[in-house]
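Chemist: What follows is a predicted structure for the sequence shown.
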Amino acid sequence: MKETRQAGSGPGTLYIVATPIGNLGDLSPRAEKVLSSVAIVAAEDTRHSGRLLQHLGLSKPMIALHEHNERERFDRVLKELLAGKDLALISDAGTPLISDPGYVVVREARAAGIRVSPIPGPCALVTALSAAGLPTDRFLFAGFLPAKRTGRKSALEALKREPATLVFYESPHRILDTLADLVSVLGGERELVLGRELTKTFETFYSGSAEDVLAELQTDPHGSKGEFVVVVRGAEASGRAEAGSQLDVDKLLGLLLAELPVKKVAKIVAELTGGSKNELYQRALELKDR
C-alpha cells in the first residue's frame, strides 16, 4: 500500500527506549528527553507505562503493542512513522526486545527504511550479572524457561554442559519449581546467584550452591514474591569432564561407600567427575543395596 507523506517531510524515527526495572531514578535524562519529544509511545501495557509518563508529567497518545498483537499493530506503527511522526517503543520494564516484544516492529521498520535509534538504559539481565560475581566473559541468556516441568527439564538438559554462565528470568509462582529442576538436572552443587526485586526497595541476592539457594528460598517468607533473575555458573571445562569420564565411576563409588555415607560419596564423586550429584546419589544407593 502506498503511503501519503507531507511534501518535504521524511519518515519519523523509531526510538527503542529502556525504562527502569524498579527504581524510577534509573531513567536516563536522554530517555526522558526522547519520551518528551516523541509524538506517540508504543507500550507493552499502556496502563503500566501510563503511570511512568504521569510520573514524568507527560501526556502522550499511546499504542498497546504486546506479544499477542505485535504483528497486527505494526501496520499502524509504520503508518505513523511514514507520516513523519517520531515514536518511542517501551516495555513494562527494562530494555525492549530483551525477552519482551518488539523485534517484529524493529525488523519491519528497518526493512521500510525507517531510522531505528536505541536509547540504552536498565536491563535486568545485565544488572544481575554485574552483581553476581560469576564469570561474565561469556554468558548465555535463555529468557524464561518453559512453564511446564517436562519442557523446562528438557531445556535444562540441553544446557547442562554449556560452559558459559547461564541467565534466566523467572516469575514468582514458578521460581521454586524452577530451582528444584535446576538441582535435579544441573546438580545441587552447581553455583547459583538469584536476584530478586532488583533496584527496588526489597532487592535481595541469594547465592551459593543451587541446593542451598533452593533451601534458603523455601524458608524465606518473601522468597516467592517479586521478579527473579537466575544466574548459574557454566559447566566445568571439557578437559575435566573428559578426565572424569575415564574414571570407573562405579568402582569409585564402591570404594567410598565402604567408608562414607551415601550423600557424602555422591558429593565427592560429583566434584571429581563433574557428574550430577542426584544421579550419582541414586547410583550409590543401588550399589549399596547390592
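Modeler: Structure received.
Chemist: drop to CA atoms for contacts and neighbour counts, all remaining ones
Modeler: OK.
Chemist: So which residues of the stretch 101-250 of the chain form strands?
Modeler: 115-119, 139-144, 165-170, 191-196, 204-209, 228-232 (DSSP state E, counting those that start in this stretch).
Chemist: Distance from stretch 112-123 to the middle of the chain?
Modeler: 20 Å (CA atoms, centre = their mean, to the nearest Å).
Chemist: now stretch 178-196
Modeler: Going by CA atoms, centre = their mean, where stretch 178-196 is centred and where its chain is centred differ by 14 Å.
Chemist: Check what contacts it and list those residues.
Modeler: Contact partners of stretch 178-196, identified using CA atoms under 8 Å, 6 or more residues apart in numbering, comprise 128, 132, 149, 152-153, 156-157, 160, 170, 202-214, 226-233, 267, 275-278.
Chemist: of those, buried ones?
Modeler: Listed as buried from the contacts of stretch 178-196 are 128, 132, 152-153, 156, 160, 170, 205-207, 209-214, 226-233, 267, 275-278; burial here means 16 or more other CA atoms under 10 Å.
Chemist: try this one next to it:
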Amino acid sequence: MNTPGTLYLIPTVLADDTAAQVLPPQVAERVAALSYFLVENARTARRFIKSVAPQQVIEELSLTVIDKDSTEAQIQAALHPVAAGQDAGVLSEAGCPGIADPGAELARRAHQLGLRVVPLVGPSSLLLALMASGMNGQSFAFHGYLPIERPRRVAALKQLEKQAISQHQTQLFIETPYRNQQLLDDLLATLQPGTRLCVAASLTAPTEYVRTDTIAGWRKQGAPQLHKQPAVFLIGA
C-alpha cells in the first residue's frame, strides 16, 4: 500500500515583483520540488511557479484547476493522486490558500481522506490589514464580500457596525477592486461619525495605503482613490 502524499498550501504574492520581500525561501524550495499543483487559475499559477522556481519546466508539470465552481467530484478526483502517494501544492490567485479562497475545500477534503495538510508561511491581506489597523486583534470576524445591491449593502454595513460596537469586535470585509470606490462612499455615508474605519489597500506594494480614522475624520479629510486597487475594509468601535 502506497504512503499518501502531502498537500502543501503555498502562499503567493499580493503585489507583483514582491516575492523576494514577502516569501520565505522554503516556499520557492517547495515549489521547485513539486510536479503536481492544484490551482485557482492556471495562467497565474504558471507565471508564479516560473518566477519563484525558474528551474521548473512548466510543460512537464501537471496543473489541475480547482476554483469556486468546482464540484465535490472534481475536488475528490484532484486529490486522488495525493491519496496515491504524490505530493501536491495548492496555489491561489493571491495570498494564502484557504483564506477567503476555494483552496479551503481541498484542505477540507484532504482531512477527510486522512491526508497530511501543510500550510506554508506567506502574506495574508486580512492579517496584514488587521495588524496595521490598530483595531481589536483579540476578537474579529471576516465576512467576505458584501451584497452588490446598494440597499442590501447599506443594511449589511449597519449590521456590521452594530456588531463592532456591541461586541467590541473588528469586522473585516472585501470587495472586487473595481467596486471599492462605491463601497467606500457607502461606508462614509452610512456609518456613525464615531465609528472607526480602516482601509488597507495594495498591501505589500510600493503604493501600499493603510489609514484608520473615525468616520468623522474620514469625511473631513476626504476619501482616497481606490478604483481597481485590492483593499481590505475594517470597522471597529
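Modeler: Perfect, thanks for sending it. Since we're looking at a predicted model, the values are computed, not measured.
Chemist: quick one, which of the strands of the stretch 101-250 of the first structure is nearest to residue 50 of the first structure?
Modeler: strand 115-119 (19.0 Å; CA to CA).
Chemist: The closest one packs against which elements?
Modeler: When contacts are defined as 3 or more CA pairs under 8 Å, 6 or more residues apart in numbering; DSSP states H and E, strand 115-119 of the first structure sits against strand 13-17, helix 103-111.
Chemist: mind putting the strands of the stretch 101-250 of the first structure in CSV, distance to residue 30 of the first structure included?
Modeler: Formatted as CSV, those follow (distance: least, CA to CA, whole Å):
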stretch, distance to residue 30 of the first structure
strand 115-119, 7
strand 139-144, 27
strand 165-170, 27
strand 191-196, 27
strand 204-209, 29
strand 228-232, 27
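Chemist: so which of those strands comes closest to residue 81 of the first structure?
Modeler: Comparing the strands of the stretch 101-250 of the first structure by CA to CA, strand 115-119 comes nearest, at 9.5 Å.
Chemist: chain center to the lengthiest helix in the second structure: distance?
Modeler: For the second structure, the helix with the greatest residue count under DSSP state H is helix 150-167. Here helix 150-167 of the second structure is found 22 Å from its chain centre; the criterion is CA atoms, centre = their mean.
Chemist: repeat for stretch 95-111 of the first structure
Modeler: With CA atoms, centre = their mean, you get 17 Å for stretch 95-111 of the first structure.
Chemist: same check, this time on stretch 42-54 of the first structure
Modeler: Using CA atoms, centre = their mean, the offset of stretch 42-54 of the first structure from its chain centre is 22 Å.
Chemist: what's it aligned against in the second structure?
Modeler: Alignment of stretch 42-54 of the first structure against the second structure: residues 38-50, by TM-score structural alignment.
Chemist: Could you pull up the contacting residues of residue 8 of the second structure?
Modeler: 87, 88, 89, 90, 117, 118, 119, 120.
Chemist: Please tell me which one of the residues you listed counts the most neighbours.
Modeler: residue 90 (29 neighbours; other CA atoms under 10 Å).
Chemist: and that residue, that's in a strand?
Modeler: Yes: secondary structure of residue 90 of the second structure (DSSP: H, G, I helix; E, B strand; the rest coil): part of a strand.
Chemist: For it, what is the corresponding residue in the first structure?
Modeler: Match for residue 90 of the second structure (TM-score structural alignment): residue 89.
Chemist: Same question for residue 201 of the second structure.
Modeler: So, by TM-score structural alignment, residue 201 of the second structure is matched to residue 196.
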